[in-house]
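A.B. asks: mind looking at a prediction? Sequence and model below.
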Amino acid sequence: MKKRNHPEDNQPKNVPWEIDRTEKKKKVLRIIFLILAVAAAIYMCIGIYFGLTGKNEYFQYEFWSVAFRKVWVHPRWFLHSVAAGMALILCLYGYYRTKSEKKHYVALGFCMLIPYFGIGLLTTGAPLLICMIIFIGGMFAMANLPGKIGRSLTYKMLAAQEHLEADAEKFAEKQLRTMEWIRCFPLKRVLIAGMWIFCPVMGILGIVSFLKVPDTDSLWVIPLLFAVAALTAKKAWRYILTPYHCMPVLNRILSKEQMKKLLVGEHFREVSFEDEDLKKYVPVLLSENWALIEGILISRKLAVSLYIDAIVSISRRSSRIKGMYLNGETFCTRTTDLYLGGKYSGEMPEKLEEICQIHFLNRAWMTRQEPIREKYLTILPEISDERQKMWHLLTEDISDIQQDYAKMFGAGEKVRKQ
């Protein structure tokens, strides 16, 4: 009889001599990048030296260009220095890529602007310096601050458990507020409310202005503002009024008080990773019934699957963690600061599998919603109210339901070779 090929049999295996050869190639590339970086740095310094001293007529020749209704004058030493600076950054990025195997195209794009603004200070002075500081500082803050704030709040919440308050419910509410700020949900509510209110207010002011001074040229703006407010009202106010966005799916079913009670008595601990990068950039907190990942609170009793969703685009590779509950509803975290593919694709999935109390032998069921939803309709038929049913699943012993799920969706992945 023919043997059935197991999917793992077709996976390419790393041969030691192939790994050694790849490492040698990377080492050679790193040396080449370092040599080119040194050459680019030297040429950039030469250009800057001639620019400061005014020597050598070749480097003092000026190029004129017109853009944005303004005449731009750039001496040759400036253009050569900027080109050398950009080449230096490209070489350093190439060295970084071969060393860490990480892609950061957005950061590379911003860094490529540094030579132009930095060397431009030698010709234009303080105004360009202020623009450069605001632009680069703002972009750097937008790219790095949300992740750093989230991680610091996660560790702050973990440290606060050492001094538990007497009132358990009050402490649970405090924990939920901290979790909300990990992903800045309160700030998002304020921004969305402000953006929505802006449209009808400006529409009313436009009507008042038109009644005072009729101006038909800009009259079309008023119905446009009211149309935008009407079309976005449902989604905007649903987001604003939904409590505790850090508890997805459940915040649309349970009340605010019920969600607070679910965290009473929960003591979180940090999941230990062997890899230092995972430990630093993707902190995971675990309690008896809950897991906190990237500011999202996940019920271990309800989770039937947790897996890494890789997002590959032209500019970069990123990843997020997706999951599904017993009722077939899905949720996902924000994009992680660390791409969870490559060398991280072994340890992280194992930790995610440990979080779930339901273990599917057949991983093909992990992303199928319809069969899970159909199964959910058959459990606890005596409870018709959705809120009561979910509360029962979260507060009572449901080991028999979990085993039933595992048996129903557990067979068929591994095929014995005959």
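C.D. replies: Nice, thanks for sending it over.

A.B. asks: every contact and neighbour count from this point should use C-alpha atoms.
C.D. replies: OK.

A.B. asks: residue 320 looks like it's in a strand, true?
C.D. replies: Yes - according to DSSP: H, G, I helix; E, B strand; the rest coil, residue 320 belongs to a strand.

A.B. asks: which residues does it contact?
C.D. replies: Neighbouring residues of residue 320 by Cα atoms under 8 Å, 6 or more residues apart in numbering: 308, 309, 310, 311, 332, 333, 334, 335, 336, 340.

A.B. asks: got it, and residue 30?
C.D. replies: Counting by Cα under 8 Å, 6+ apart, residue 30 has contacts 94, 95, 98, 99.

A.B. asks: which SSE is it in?
C.D. replies: helix 16-53 (DSSP states H and E).

A.B. asks: verify the contact between residue 376 and residue 329 for me.
C.D. replies: No - with contact defined as Cα atoms under 8 Å, residue 376 does not reach residue 329; the gap is 10.6 Å.

A.B. asks: helix/strand/coil for residue 274?
C.D. replies: Residue 274 is classified as coil under three-state DSSP.

A.B. asks: what is the neighbour count of it?
C.D. replies: For residue 274, the count of nearby residues is 8 (other Cα atoms under 10 Å).

A.B. asks: now the one 3 residues further on
C.D. replies: Residue neighbour count, defined by other Cα under 10 Å, stands at 12 for residue 277.

A.B. asks: tell me the spacing between it and residue 353.
C.D. replies: Distance of residue 277 to residue 353, given as Cα to Cα, to the nearest Å: 20 Å.

A.B. asks: equivalent analysis for residue 48, please.
C.D. replies: 56 Å.

A.B. asks: ok, the two, which is more surrounded?
C.D. replies: Set residue 48 next to residue 353 and count neighbours by other Cα under 10 Å: residue 48 wins out with 20 against 16.

A.B. asks: second structure for comparison follows:
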Amino acid sequence: MQLKKLEWQQLYPVKKLLFLGAWLFCVFIFVAAIILLVRDGNRENLWLGILCGIAAFVMSCPMIKYTRISYHCMPYFNRIFTKCELEELVKNEKFYPIENTMDKKVLGLLESGTHWLYAGGRLISKDLAIFGWAEGSSSLNGRAVTPVLFIYMTGEVIKIDLGFKIHIKEIENYNQYLWEKFQIIPRIIVGEQREHIVNAFARQFQELKENLGLNEKELVETILQNPEKYRNMYMERLPDYIKKWCETN
């Protein structure tokens, strides 16, 4: 899997340049306004300079954060792994369309590999995901898109907008596919317990870090090496009705 190619397909390098360019433009206008004020006493463009200065200040942290991300196509993982480590994680991964569940026009939006799922230009770890589903959406302007959500063992919630609306039958098929193939539990079972589950997973992850004496990155690497062991551990933290559903389906 070529992450660089995937990044360019989603135009992330271009977005970085545009973001950086907008910030530099605001800085330039601010500095120019100050120079004109000090040198010539020109106050005509002072307010514009002040506004651009405020904009540059507000944009600074988001701009630095956005441009420093190595691969936007790997949410969560891009915060704790280096660029080379991310490339190594998906080095031999090959993705195939989920042909039995999807209409041909959306085959390219949802694909499956050995350890990763491809959804709307992003990669999701099968080994770290406990819950996952596509859900229906509606919009008053008729531009609704289908979001796909996953809950990791870390308590991290990954949400991806596919940029395309998938019919309800295909959503049901995809959710069923996630459960039958990878034991990733669908939303219909989560119900109103989502926040409770996310918090429970975050606490479990923190406890594991403390008990094993590992940092976040080291623990994620450990889980990826033996995902079934930790999946069973997390399943024990789920509400009884979810465990019962998993046992009978």
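C.D. replies: Perfect, I can see it now. Note that the coordinates shown come from a computational prediction; the quantities given were computed from them, not determined experimentally.

A.B. asks: give me the TM-score for these two chains.
C.D. replies: Overlay of the two chains. TM-score (TM-score structural alignment, normalised by the length of the second structure): 0.84; 238 aligned residues with a Cα RMSD of 2.4 Å.

A.B. asks: so where in the second structure does the helix holding residue 30 of the first structure end up aligned?
C.D. replies: Per the alignment by TM-score structural alignment, helix 16-53 of the first structure matches no residues in the second structure.

A.B. asks: which parts of that helix are buried?
C.D. replies: 26, 29-30, 33-34, 36-37, 40-44, 47-48, 50-51 (16 or more other Cα atoms under 10 Å).

A.B. asks: check the offset of that helix from the chain's centre.
C.D. replies: 32 Å (Cα atoms, centre = their mean, to the nearest Å).

A.B. asks: stretch 221-239 of the first structure now?
C.D. replies: 28 Å.

A.B. asks: how far out from the middle of the chain is the biggest helix by length in the second structure?
C.D. replies: Longest helix of the second structure, by residue count under DSSP state H: helix 12-40. Relative to the centre of its chain, helix 12-40 of the second structure is centred 30 Å away, using Cα atoms, centre = their mean.

A.B. asks: pull out the buried positions in that helix.
C.D. replies: In helix 12-40 of the second structure, counting by 16+ other Cα under 10 Å, buried: 12-13, 16, 19-20, 22-23, 26-31, 33-34.

A.B. asks: same check, this time on stretch 119-133 of the first structure
C.D. replies: So stretch 119-133 of the first structure, judged by 16+ other Cα under 10 Å, has buried residues 119, 120, 121, 128, 129, 132.

A.B. asks: tell me, how many neighbours does the equivalent of residue 5 of the second structure over in the first structure end up with?
C.D. replies: Residue 5 of the second structure maps onto residue 178 of the first structure when the alignment is built from TM-score structural alignment. The tally of other residues near residue 178 of the first structure (other Cα under 10 Å) stands at 19.

A.B. asks: residues in contact with residue 178 of the first structure?
C.D. replies: 153, 154, 157.

A.B. asks: which one (most neighbours) among those residues?
C.D. replies: That'd be residue 154 among those, by other Cα under 10 Å, with 24 neighbours.

A.B. asks: quick one: map residue 60 of the second structure onto the first structure.
C.D. replies: In the first structure, residue 60 of the second structure lands on residue 233 (TM-score structural alignment).

A.B. asks: wait, doesn't that match sit right on residue 196?
C.D. replies: Yes - if you go by Cα under 8 Å, residue 233 of the first structure and residue 196 touch, sitting 7.4 Å apart.

A.B. asks: and stretch 353-366 of the first structure, what's buried?
C.D. replies: Here stretch 353-366 of the first structure shows 353, 355, 356, 357, 358, 359, 360, 361, 365, 366 as buried, counting by 16+ other Cα under 10 Å.

A.B. asks: matching the first one against the second structure, which residue comes up?
C.D. replies: This points to residue 353 of the first structure. In the second structure, residue 353 of the first structure lands on residue 179 (TM-score structural alignment).

A.B. asks: if I look at the closest residue to that match other than its chain neighbours, how far off is residue 173 of the second structure?
C.D. replies: Sequence neighbours aside, residue 185 is the residue nearest to residue 179 of the second structure in space, at 5.6 Å (criterion: Cα to Cα, 6 or more residues apart in numbering). Applying Cα to Cα, the value for residue 185 of the second structure to residue 173 of the second structure is 13 Å.
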